[in-house]
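K.L.:
build me a structure from this.
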Amino acid sequence: MSILVTGGAGYIGSHTLIALIDAGYRCVVVDDLSNGSAEAVRRIEMLTGERIPFYQIDVADPLLLSKVFYDHLITGVIHFAGLKAVGESVEKPIDYYQVNLGTTLNLVRCMAEAGVFKLVFSSSATVYGSEAPVPYVEGYGRGITSNPYGTSKAMIEQVLEDVAKSESRWQISLLRYFNPIGAHSSGVIGEDPQGVPNNLMPFMAQVAVGRRAALQVFGGDYPTPDGTCRRDYLHVMDLAEGHVAALENNHHLGCDAINLGTGSPVSVLEMIHAFESVTNVQIPFTIVDKRAGDLPEFWADASKAKQLLGWQAKRSLEEMMIDTWNWQSKNPDGYR
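P.N.:
This is a model prediction of the structure:
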């Protein structure tokens, strides 16, 4: 019995592979490598001693994806594959709707044809929209999203809710998570964005190893304690273990949304100071204009995950910084 991980060569997907293997699962990976690295899968095989069947295909291709289900005894799917950059989605909305919706529609069709009805979907806190009060609680439902990336996630959630209603065997978990950072404690795998990083932590780590000159902090006069944005950062291995917990949750049928976060927001300046404290590396930065669409702060109410899945984030902010630096200092150019 195997778990299919779409987008398994990407940042969160690769760390989830380790969590799955640690929990005793066999894994099969499908990834077109638009945001992932085959080297990550190879390194996981080295770390775990397990062979991981890997298919470099587009999840939206019905013939190739169906063959994966035919060739392996798949019992569940964790779905990461898709485009994920908020800013890019504003510039290329058609790509985001076509890729993110197309991959998911084809996936659930292939799953149903293969008789596989257990799905964990990588959703996002962006579905709550800009008007939701903090902390975000699942009962708020979906709000008015502010960019095509978030809208595509919200649309997929609606699709999966409708799919679950159409067939009583479906067990679908919509995992809404916040800002994963860090790396596996070995330093063998980590976050390696292609091009200029869109997120704070990888950009800061690349400044620390000299790949980039300085960090830009977008906005310094938000209504927060230090004027910079606050977000709910959680360790990527905590997040990975949350996916395993959702996969193992057999207490519900249908479709259910669950937050994965720490419940404690951290500001951009606090992140910089925490990283400098752990690494003894100074991060030069300048405060520049705000980015359109950035919210002052948001974080999770993760009590449902604890109650339903027995999961809660356990790794500290200091561990997130230590593991990020362990990865980036050992791999200054990432997987290349």
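K.L.:
all contacts plus neighbour counts: C-alpha atoms, from now on.
P.N.:
OK.
K.L.:
could you point out which element follows the longest helix seen in the chain?
P.N.:
Longest helix of the chain, by residue count under DSSP state H: helix 93-114. Per DSSP states H and E, the first helix or strand lying C-terminal to helix 93-114 is strand 118-124.
K.L.:
between that following strand and helix 93-114, how many degrees?
P.N.:
Strand 118-124 and helix 93-114 meet at an angle of 170 degrees, taking axes from the mean of the first three to the mean of the last three CA atoms, to 10 degrees as the criterion.
K.L.:
alongside the first, I'd like the structure of this one:
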Amino acid sequence: MILVTGGLGFIGSHTVRALLDMGEGCVLVQRRTAEAPADLADERVAVEQADITDLTALLDVGTRHKITGIVHLAGSMPWPPNADEPVEATRKAIGGLLNIFQAAQTWGVSRVGVASTIGVYSGVAAEGALREDMPLPMTSPHLIPRFKKIGELLNEHLAAATGIEVVDYRISGIWGPGEPHGALFFAAPALIHAAAHGAKPDLSPLHGRAYAEDAVDLCYVKDCGRAIALLQLADRLNHRTYNVAAGRATSNAEIIAAIKKVVPDARVDLPTGGTGRASYLDITRIHQDTGYQPAYDTERAVTEYIAWLRAGNVR
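P.N.:
Take a look at the predicted model:
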């Protein structure tokens, strides 16, 4: 069985669904007690309560299940960022990652996948394709990419020291059913919600004003989950780091055009005037090693996401 931390979360739940579709059973580790949702109600799914910062509790999961692989998607950073005890919060964040490797060693797991982020490319002076072999600056403007860079360096060390195969997933902008953040990093989720509910989009959480030309590599969450599952189950991987993405930049204007094909009177127009810069994650590696290719273009993703929300789902 594949142990998935954060397996009931946004990306995690779709990754579990993809693993099930590929014939794998999954153990979902959650810090709080929870049950699998209806779409993951399967005899091959087990939900275990365990905090990954508690090594004893984590190792105990392995006494009840035969763990053959680990997909680590739970957060590995101090949170909240303004914690009163930042040193202790950092110790717990890094300790959780180390506990994952300790468990992998104890259980004899050969491959551990760890979530990283598109944000590690911040500061790379490039437009167009961002490749995994590009040099990255040591600095990061935000807590998330800062700790993902630390994690990638730790993963490289631990892979060499333990012999465990470690795979870093540099995940792009992910959107779709279950998305929890709204317009925190990009406008698309808020535009979709507004269209589905006949409202104006709330873009106030964004760090700056949204423009029609703004573009980011947007990967539909079902594609993301399938990509991670393929990386976990591949017979052989030729690299440690893989971009998990759509492999193209999608602008707000494209999202709006797709929305209006489904909801012609949607009030989702944005002003022009953005920078027009469009970088994206190159997906050559993951395609060559797993056969991954995104199944959702913008129109298909928008149509399905709106239908999902209109069916009564809240996010």
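K.L.:
rewinding a little: distance from the chain centre to the longest helix of structure 1, please.
P.N.:
Relative to the centre of its chain, helix 93-114 of structure 1 is centred 18 Å away, using CA atoms, centre = their mean, to the nearest Å.
K.L.:
please name every helix or strand in contact with it.
P.N.:
helix 62-71, helix 148-166 (3 or more CA pairs under 8 Å, 6 or more residues apart in numbering; DSSP states H and E).
K.L.:
how about the following helix or strand past the longest one, aligned to which bit of structure 2?
P.N.:
Read in the C-terminal direction, the helix or strand following helix 148-166 of structure 1 is strand 171-177, with elements assigned using DSSP H and E. Aligning strand 171-177 of structure 1 against structure 2 (TM-score structural alignment) gives residues 165-171.
K.L.:
which residues touch the matching stretch?
P.N.:
110-118, 120, 152, 155-156, 159, 224, 228, 231, 239-245 (CA atoms under 8 Å, 6 or more residues apart in numbering).
K.L.:
please, a PyMOL command that selects the buried ones among these?
P.N.:
Per 16 or more other CA atoms under 10 Å, the buried members of the contacts of stretch 165-171 of structure 2 correspond to this PyMOL selection:
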select buried, resi 111+112+113+114+115+116+117+118+120+152+155+156+159+224+228+231+240+241+242+243+244+245
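K.L.:
ok, the closest residue to Trp79 of structure 2 other than its chain neighbours to Pro81 of structure 2 distance?
P.N.:
Counting by CA to CA, 6 or more residues apart in numbering, Trp79 of structure 2 lies nearest to Ala89, which is 7.1 Å off, once chain neighbours are set aside. Ala89 of structure 2 sits 9 Å away from Pro81 of structure 2, going by CA to CA, to the nearest Å.
K.L.:
same drill for the two, tell me which one is more crowded.
P.N.:
A count of neighbours by other CA atoms under 10 Å puts Ala89 above the other of Ala89 of structure 2 and Pro81, at 18 against 13.
K.L.:
chain center to stretch 10-29 of structure 2: distance?
P.N.:
13 Å.
K.L.:
where in structure 1 does it fall?
P.N.:
Stretch 10-29 of structure 2 corresponds to residues 11-30 in structure 1, going by TM-score structural alignment.
K.L.:
cool, stretch 287-304 of structure 2 as well?
P.N.:
Residue span in structure 1 matched to stretch 287-304 of structure 2, by TM-score structural alignment: 306-323.
K.L.:
list the buried residues in the matching stretch.
P.N.:
Using 16+ other CA under 10 Å as the test for burial, stretch 306-323 of structure 1 gives Leu309, Trp311, Gln312, Ala313, Leu317, Glu319, Met320, Met321, Ile322, Asp323.
K.L.:
Gly139 of structure 1: which of the residues you listed is nearest?
P.N.:
Taking CA to CA as the measure, Gly139 of structure 1 sits nearest to Leu309 out of the buried residues of stretch 306-323 of structure 1, at 16.8 Å.
K.L.:
spatially nearest residue to that closest one (excluding sequence neighbours)?
P.N.:
Once flanking residues are discounted, Leu309 of structure 1 sits nearest to Ala245: 5.8 Å by CA to CA, 6+ apart.
K.L.:
now stretch 104-114 of structure 2, how far from the centre of its chain.
P.N.:
On CA atoms, centre = their mean, the centre of stretch 104-114 of structure 2 falls 20 Å from that of its chain.
K.L.:
so which residues make contact with that stretch?
P.N.:
Under the criterion CA under 8 Å, 6+ apart, residues 59, 62, 67-73, 101, 162, 164-169, 232 lie in contact with stretch 104-114 of structure 2.
K.L.:
so it matches what in structure 1?
P.N.:
With TM-score structural alignment as the criterion, stretch 104-114 of structure 2 aligns to 111-121.
K.L.:
for the matching stretch, measure first residue to last.
P.N.:
13 Å.
K.L.:
any idea which of the helices and strands packed on helix 93-114 of structure 1 is most buried?
P.N.:
Here the criterion is mean neighbour count by mean count of other CA atoms under 10 Å, and of those the winner is helix 148-166, at a mean of 20.
K.L.:
so how far does it sit from its counterpart in structure 2?
P.N.:
With mean CA distance after the TM-score superposition for structure 1, helix 148-166 of structure 1 departs from structure 2 by a mean of 0.5 Å once superposed.
K.L.:
what's that helix packed up against?
P.N.:
By 3+ CA pairs under 8 Å, 6+ apart, helix 148-166 of structure 1 packs against helix 86-91, helix 93-114, strand 118-124, strand 171-177, strand 254-260.
K.L.:
which positions within the second one qualify as buried?
P.N.:
Buried residues in helix 93-114 of structure 1, counting neighbours by 16+ other CA under 10 Å, are found at 93, 96-97, 99-108, 110-111.
K.L.:
what's the answer for the first one, then?
P.N.:
Counting neighbours by 16+ other CA under 10 Å, one finds that the buried residues in helix 86-91 of structure 1 are Val86, Glu88, Ser89.
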